[in-house]
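**Q** coordinates for the following, if possible.
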Amino acid sequence: MRWLRHTDDAAADALEGLSDGSMVAIGGCCDGAVVPERSLRALAGITATRLRLLCPAVALDVPAVQEVVLNGSIELITRACHEPSADTYCWTRTGKRVQSEWLTYEEMTEGLTAGTSDLHDFYSSGELHTHIRRPLPAEGRRERLMFGGESFVRKAALRPDVTLLRAAATDSAGNLRLLPGDADVFRLSAAMATAAIRTVVECETPPVRRLAGHEVDVPGQHVAIVLTGSSP
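**A** Down below sits the predicted model:
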């Protein structure tokens, strides 16, 4: 794990190596009002293209997230909604249309939990209705199973290449206490952090020596980089 100063240059360094087609998750949004702004500014300035974005639907109302979409690097948005919704579109500055598909919070968290377990795909009830959950063809893997009279559909696990997260507190071991707020957003943020290949966390307060066990929402083993006001 690396500790970096909470600066724009450090945020850009934290995203170094992000490649075309990467999956980026935005968590810790605290009902959409608070986001990892420095990391998002860095994301808006990268040269990688065809990125796939996972985020709570409320995050799309935040200017820092809108700037990332306007920049034109996002190819597909998958937003988490409390209730079944409908696919919509966003637009880049150049007038390019970006599809915004939806999953319920439960569906997105389910896919991320499978990603945390290092699965490529899994079976669950409910039909496929998004590109992001469409699995790659796999020899010997059936697309649908029947069990107890119920149908289970094969779906792709979600494993973000990077998760950008805002935390309320962190300690010297990198353990995180997430921002309080909506329970669905809270669970989704924790799943995004644990499933990602690289989790980048912003926390404006200095790290404490150690968070109590009941305060830890994301163990430090899942955290790659912390952007903070001071190192431990």
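**Q** rest of the way, CA atoms for contacts and neighbours
**A** Will do.
**Q** distance check, the residue nearest to the spatial centre of the chain against residue 180.
**A** In the chain, the centroid-proximal residue (CA atoms, centre = their mean) is residue 25; its distance is 2.1 Å. Residue 25 sits 19 Å away from residue 180, going by CA to CA, to the nearest Å.
**Q** ok, now residue 193?
**A** 16 Å.
**Q** show me where the protein has helices.
**A** Ranges of helices in the chain, per DSSP state H, are 8-14, 37-44, 63-71, 105-116, 183-195.
**Q** okay, angle between the last one and helix 105-116 too, please.
**A** Yep, that's helix 183-195 we're talking about. 10 degrees (axes from the mean of the first three to the mean of the last three CA atoms, to 10 degrees).
**Q** next up, for comparison:
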Amino acid sequence: MIDKLRASVADALADVPRRGAVIAVGGFGDCGAPLGLVEALCDLDVRDVHVVSNNCGIGERGLARLLIEERIARFTGSFPAHARFGEQYRSGRIHLDLVPQGTLAERLRAAGAGLPAFYTPASAGTDLGEGAFPAAYGPDGEVAEYCARKETREFDGRTYVLEHALHPDVALVRAHRADRMGNLVFRLTARNFNPLCAMAARITIAEVENVVPIGALPPDEVHLPGIFVDHMVEALSEIGLPE
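**A** Below you'll find the model as predicted:
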């Protein structure tokens, strides 16, 4: 038997680089977010992170804490609406790769499916597509770098842009149920970006609310097979903070 349940959050995160990792984080707001694992990154003093996620946290916990403590060097996502993000972005302390939400999901899915790139109409003809959106500012508040201009192609008279798959080093996800082999079940909308992040990453670490015996999960109910999961830790509180 391959047992992927670890004794502590530190054991589960042992393979995460302490500097410069590209980390995909599941969740939509706090819904389905692996708050315990992300909080643990701060406790382990992980820094210079390139975060790939839909948004950059809410309030002061999870990704928001990572942001507030200025541990994020680069953010790839759709809704970096946290007030502290705007402050850091415009003062040159964080690099932004703004990605339409559906494109973000597909870039992760493409990585998991072994596809290098794909065409989409999203962002065609916009500042993002034309390379005119500010990706980074300098300390003086002036634009230091614009996003890259996207390659385009016409299909049936419509313009599409080329988007590349996202390959994170690590994915942090939260699941409702799991067996010890890492087969995961997500609850309702908490599934969101979690399976996509897990399939795209080189290493996947899951924070799990309920661990059940092997064989207790009907195969048709498994949302993410254990082959995509490397380590698991039990979530021991309402907001997912492991002891």
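**Q** now the TM-score, please.
**A** In this superposition the chains share a TM-score of 0.74, using TM-score structural alignment, normalised by the length of the first structure; 209 aligned residues with a CA RMSD of 3.3 Å.
**Q** circling back to that earlier point, which one's more surrounded, residue 193 and residue 180 of the first structure?
**A** Taking other CA atoms under 10 Å, residue 193 of the first structure and residue 180 do not tie; residue 193 has more neighbours (32 against 14).
**Q** tell me the contacts of the alignment partner in the second structure of the more buried one?
**A** Here residue 193 of the first structure is matched to residue 198 in the second structure, going by TM-score structural alignment. Counting by CA atoms under 8 Å, 6 or more residues apart in numbering, residue 198 of the second structure makes contact with 171-173, 204, 228-229.
**Q** so how many other residues sit close to the counterpart of residue 121 of the first structure in the second structure?
**A** When the second structure is aligned by TM-score structural alignment, residue 121 of the first structure is paired with residue 117. Look at residue 117 of the second structure: counted by other CA under 10 Å, it has 15 neighbours.
**Q** who's in contact with residue 117 of the second structure?
**A** 107, 110, 162-165 are the contacts of residue 117 of the second structure under CA under 8 Å, 6+ apart.
**Q** excluding sequence neighbours, find me the nearest residue to it.
**A** In space, and not counting its chain neighbours, residue 117 of the second structure is closest to residue 164: 4.2 Å by CA to CA, 6 or more residues apart in numbering.
**Q** these two touch, right, that neighbour and residue 106?
**A** No: applying CA atoms under 8 Å, one finds residue 164 of the second structure not in contact with residue 106, separated by 9.3 Å.
**Q** what about those two, which has more around it?
**A** residue 106 (20 against 17).
**Q** how far away is the residue nearest to that one when sequence neighbours are not counted from residue 109 of the second structure?
**A** In this structure, residue 106 of the second structure finds its nearest non-sequential neighbour in residue 165, 7.8 Å apart by CA to CA, 6+ apart. According to CA to CA, residue 165 of the second structure stands 8 Å off from residue 109 of the second structure.
**Q** over to residue 156 of the second structure?
**A** 25 Å.
**Q** what's the answer for residue 79 of the second structure, then?
**A** 19 Å.
**Q** check residue 164 of the second structure too.
**A** For residue 164 of the second structure, the distance to residue 109 of the second structure - CA to CA - is 11 Å.
**Q** before we move on, what about residue 213 of the second structure?
**A** In terms of CA to CA, residue 213 of the second structure sits 29 Å off from residue 109 of the second structure.
**Q** more crowded one of these two?
**A** A direct count of neighbours by other CA under 10 Å for residue 213 of the second structure and residue 109 places residue 109 higher, at 22 against 10.
**Q** distance of that one from residue 217 of the second structure?
**A** In terms of CA to CA, residue 109 of the second structure sits 24 Å off from residue 217 of the second structure.
**Q** residue 170 of the first structure -> the second structure?
**A** So residue 170 of the first structure corresponds to residue 178, using TM-score structural alignment.
**Q** from memory that match sits against residue 185, does it?
**A** Yes: Residue 178 of the second structure is within contact range of residue 185, at 6.2 Å (criterion: CA under 8 Å).
**Q** those two - which one has more neighbours?
**A** Comparing residue 178 of the second structure with residue 185 by other CA under 10 Å, the one with more neighbours is residue 178, at 29 against 22.
**Q** contact partners for residue 40 of the first structure?
**A** 64-65, 68, 164.
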